[in-house]
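Asker: I would like to see how this sequence folds:
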Amino acid sequence: MLNVKTPDEALEIIRTAFAPLDLPPETVPLAAALGRVLALDVTADAWVPDFHRSTVDGYAVRASDTFGCSDALPAQLILAGEVRMGEGAGLTLAPGHCAAVPTGGGVPQGADAVQMLELCEDYGDGTIGVLKSVAPGHNMIFRGDDVKPGDRVLPAGRRLEPQDIGALAALGVISVPVVPRLRMGVISTGDELVPPECIPAAGQVRDVNGPLICAMLEQAGALTRFYGIIPDQEDRLTRTVEEALEACDGVILSGGSSVGEKDAACRIMSALGEVLFHGIAMKPGKPTLLGRTASGKAMVGLPGHPVAALFTTQLFVRALLVRLEGRTMRQRQVTARLTEAVSANHGRAQYNGAILRQGPEGLEALPIRGKSGLITTLAGADGYFCIPRDCEGFPAGAQIPVYLFTAD
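Answerer: Below is the predicted model of the structure:
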């Protein structure tokens, strides 16, 4: 009999039972930093931008010189010069003068605004007519508007996105201190399993969970080592788990997590450390278990059914990786209208895959129906939704949160 925890209780146990690994940072080049976790805060040591810039093609002006002007009564300013891209402004704007500037070009000293080209007239005699007044700061980015020296740009623990790479490039950062990638061992168990390249005999099935779990861990940023398919032989499985724990930061077993005679995962974890929980009140994925060795390494036992393994990896193994890396879980989600009713009346949180599509009234979620052993039912799924354990289901047309199958 399993003494189940709720999904929230399981996540809380992960948070309290494990601490971020105390690993020295490693330095990677900027081009290799995407998806890595920052080990240290990134603080600006320069002004970005380092000069006042125009956001439009137009004329740099003193705003006060344009006050009260209009189409009928333009402000007539003397053209003092032109600023070229990639060069300093090189002039100071006196009252009653203006300077031509391109988008992104430097704004001369003395100017405090830029009027766009479309609202100006070149009279061809060295004077420019401004047809609409501007306020100070109009169409300008000032020096340091982006960041100033000492500003924290990115916090430690952030998993770097493409926009972060751009920010680091703007600061001139070419070497990035990151958390070493976690090393996770993955083991598939079961007498019935054969590798994907084999043709199954009667009573056999191809191993889905090994490649599936490794792919999900790699997507989450971990380094994985697959220890193969181990038959239901407890002594051999114990030796393989010990080998994986020796080389890795944690180990993931799929299969053997239930309470049958051949389900040895719980006994092995108890022998190597302690079992933190065995069973989660969810469907699919109830027989999931979590253990910890005496040295603090994580041991996770996942159900053998592929869809159950997918959901429990998505929900709990990813949360474990986030905790060990010392970062914050970011759950990406969208709101969509459910296209058909989905029932649930078994007293457990129910997780359903979903396909997203654009409908006439906005984003729609098509529920994917299938059993936990049928992984192909989730091929092509964009995300999933959860029906809480105290809810009997969602009606068609309900607006629900759909959590995306993406890296957190």
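Asker: For the rest of this, base every contact and every neighbour count on C-alpha atoms.
Answerer: OK.
Asker: How much space separates Glu26 from Val37?
Answerer: Distance check for Glu26 against Val37: by C-alpha to C-alpha, to the nearest Å, it reads 10 Å.
Asker: out of the two, which sits in the more crowded spot?
Answerer: Remark: of Glu26 and Val37, Val37 carries more neighbours, 26 against 14, as counted by other C-alpha atoms under 10 Å.
Asker: Find the residue closest to the more buried one in space, skipping its chain neighbours.
Answerer: Distances taken as C-alpha to C-alpha, 6 or more residues apart in numbering place Arg159 nearest to Val37, at 4.2 Å, with adjacent residues excluded.
Asker: just Pro284 next, same as before
Answerer: The nearest residue in space to Pro284 (C-alpha to C-alpha, 6+ apart) is Ala308, at 4.8 Å.
Asker: and the helix or strand containing the one you found, what does it pack onto?
Answerer: In the assignment (DSSP states H and E), Ala308 maps to helix 306-312. If contacts are counted by 3 or more C-alpha pairs under 8 Å, 6 or more residues apart in numbering; DSSP states H and E, helix 306-312 sits against helix 209-219, strand 298-302.
Asker: Tell me which residue of this structure is positioned farthest from its centroid.
Answerer: The outermost residue of the chain, judged against the average C-alpha position, is Asp125 (56.8 Å), by C-alpha atoms, centre = their mean.
Asker: Let me know the helix or strand that Leu40 is in.
Answerer: Counting by DSSP H and E, Leu40 is found in no helix or strand.
Asker: List the contacts of the residue lying closest to Ser343 once chain neighbours are set aside.
Answerer: In space, Ser343 comes closest to Gly393 once its chain neighbours are excluded; the distance is 4.0 Å by C-alpha to C-alpha, 6+ apart. Residues in contact with Gly393 (C-alpha atoms under 8 Å, 6 or more residues apart in numbering) are Ala341, Val342, Ser343, Ala344, Asn345, Ile387.
Asker: Would you do the same for the sequence below? I want to compare the two.
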Amino acid sequence: MSCCDTPAGLLPFETALSRLLAEIHPIATQQTVELGQSIGRVLAEPVISRVNVPPYTNSAMDGYAIHLTEPAAASYRLIGRCLAGHPFEQTVAPGECVRIMTGAQLPPGANCVVMQENATLLDDETVAFSDGLVLDRNIRHAGEDISAGATVYDAGHCINTADIAVFAALGIASVSVKRQLKVALLASGDELKLPGTTLNPGELYESNRPAIHAMLTRMGIEVRDFGIIADDKEQLKSAFLSAAEDCDAIITTGGVSVGEADYTKDILTEIGEVNFWKLAIKPGKPVAFGRIGPAVFFGLPGNPVSALVTFHQLAVPALKKMQGHEQIHYPTQTAIAASDFKTSPGRTDFQRGILFHDDQGRLAVRSTGAQGSHMLTSLTRANGYVILAPQTEPVRTGDLVKVQWFDALLG
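Answerer: Sure thing, here's the model as predicted:
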């Protein structure tokens, strides 16, 4: 098998992602939400400032606002004081100054603020300055940060915490965002049990659904949690049909392989459509993508690392496109391998790595160790992926590799 060969029946990862995204369309409906409910939501319209930020020219320091001329005066007559929220409206003439506090509006005529540490009171009405007599020093100008009429955010921007402060500074109390996605989530498997219960022989705790639920919530998505469904074809079929009635997408984990109790692909073929099933990717070869009615369907593997990696690399970009994000692809960089990496001929391998800068300031990466699809610690120890293209030759220490930092969903 050459470096470009793909095992029979396996769809290359890049092809699968392109086909998947081609099937996805952003939701058109939008709603207005208050700022406190807008974190993680996607703007439906551009945000254009109606005001300047700051709204008026003000002082950056506690000190004295002066009318500076050349040459500077030896001392200045103190004519008043100016506090935040209480402007001094009299014009400051050459040779005059006003006591001013941080954030207070600069009085008319003032063109310099001297910090109080450089001031000496000669008497109740006279101030001398030892330093800082520079035109425009310690002054914040109106609109210096954001000017009225400026486009602050484009449609498709995902709102974060810092954005809330910007909206508030603009006087915006609510924003127009894309309608919140609703995603159905379920896990299938007779061996799966809820955390907190007692395990019987042959059982294990179900970890995929809680982790994916957390990531969906962090994306601002409403989750309809169907819990754990037994390995029963009719129960699974009923759950899929119920989810498709009012959800934009359905995400399942487990049941997509070729075992006797793996029914997902058969059910999807029967009641919906299958776009692809097996991918040339590691971890996570058995991945089903299709539709049930209008709902997009993602059938992820049951192994925990496989489920989280395929969700992150395939489902997240698709969901972001549905949400209307302006940026849906993960950026990659080139790093120096600080350890050897085994490769998987014919499959794109998303190994978990620790990215760091070496003694020469170069980006480097080392493996987290064993990369089994069941080993969650390979994820918890990592801060990024080492993306190894389908090839036969292993990566040696010192080789260049493609890496991808974990984003906030995994980091």
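Asker: Work out the TM-score between the chains.
Answerer: Taking TM-score structural alignment, normalised by the length of structure 1 as the basis, the two superposed chains have a TM-score of 0.85; 400 aligned residues with a C-alpha RMSD of 3.2 Å.
Asker: circling back: the helix holding Ala308 of structure 1 aligns to what range in structure 2?
Answerer: Counting by TM-score structural alignment, helix 306-312 of structure 1 falls onto residues 304-310 of structure 2.
Asker: what's the mean distance for that stretch versus structure 1?
Answerer: Taken over the aligned residues, the distance from stretch 304-310 of structure 2 to structure 1 averages 0.5 Å (mean C-alpha distance after the TM-score superposition for structure 1).
Asker: Beyond the helix of greatest length in structure 1, next helix or strand please.
Answerer: As assigned by DSSP state H, the longest helix anywhere in structure 1 is helix 234-247. Per DSSP H and E, the first helix or strand lying C-terminal to helix 234-247 of structure 1 is strand 250-254.
Asker: how far off strand 298-302 does that following strand point, in degrees?
Answerer: 10 degrees (axes from the mean of the first three to the mean of the last three C-alpha atoms, to 10 degrees).
Asker: doesn't Thr332 make contact with Val403 of structure 2?
Answerer: Yes: the criterion here is C-alpha atoms under 8 Å, and Val403 of structure 2 meets it with Thr332 at 5.6 Å.
Asker: who has more neighbours, the two?
Answerer: Taking other C-alpha under 10 Å, Val403 of structure 2 and Thr332 do not tie; Val403 has more neighbours (27 against 13).
Asker: From Ile212 of structure 2, how far out is the more buried one?
Answerer: Counting by C-alpha to C-alpha, the gap from Val403 of structure 2 to Ile212 of structure 2 is 23 Å.
Asker: what's the answer for Leu20 of structure 2, then?
Answerer: Counting by C-alpha to C-alpha - Leu20 of structure 2 and Ile212 of structure 2 are separated by 19 Å.
Asker: Compare these two (neighbour count), which wins?
Answerer: Neighbours per residue (other C-alpha under 10 Å) separate Leu20 of structure 2 from Ile212, with Ile212 holding more: 22 against 19.
Asker: which of the helices and strands packed on helix 306-312 of structure 1 sits most buried?
Answerer: When these are scored by mean count of other C-alpha atoms under 10 Å, the highest mean neighbour count falls to strand 298-302 (a mean of 28).
Asker: Mean per-residue distance, that strand versus structure 2.
Answerer: On superposition with structure 2, the mean distance recorded for strand 298-302 of structure 1 (mean C-alpha distance after the TM-score superposition for structure 1) is 0.7 Å.
Asker: circling back: gap between the residue nearest to Ser343 of structure 1 and Phe385 of structure 1?
Answerer: Taken as C-alpha to C-alpha, the span from Gly393 of structure 1 to Phe385 of structure 1 is 11 Å.
Asker: cool, and Pro195 of structure 1?
Answerer: From Pro195 of structure 1 over to Phe385 of structure 1 (counting by C-alpha to C-alpha), the distance is 31 Å.
Asker: So those two - more neighbours on which side?
Answerer: Set Pro195 of structure 1 next to Phe385 and count neighbours by other C-alpha under 10 Å: Phe385 wins out with 18 against 15.
Asker: could you pull out the helices for structure 1?
Answerer: For structure 1, the helices defined by DSSP H cover 7-17, 162-170, 209-219, 234-247, 265-272, 306-312, 318-325.
Asker: Could I get the buried residue list for the fifth one?
Answerer: Residues of helix 265-272 of structure 1 classed as buried by neighbour count (16 or more other C-alpha atoms under 10 Å): Ala265, Cys266, Arg267, Ile268, Met269, Leu272.
Asker: counterpart of the first one in structure 2?
Answerer: Aligned counterpart of Ala265 of structure 1 in structure 2: Thr264 (TM-score structural alignment).
Asker: does that match really touch Leu300, like I thought?
Answerer: No: Thr264 of structure 2 lies out of contact with Leu300 (C-alpha under 8 Å); the separation is 9.7 Å.
Asker: Next, show the common contact partners of those two.
Answerer: In contact with both Thr264 of structure 2 and Leu300: Val256, using C-alpha under 8 Å, 6+ apart.
Asker: returning to what we had before: so which of the helices of structure 1 is the most packed in?
Answerer: helix 306-312 (a mean of 26).
Asker: now it: how far from the chain's centre is it?
Answerer: Here helix 306-312 of structure 1 shows a centroid-to-chain-centroid distance of 20 Å under the convention C-alpha atoms, centre = their mean, to the nearest Å.
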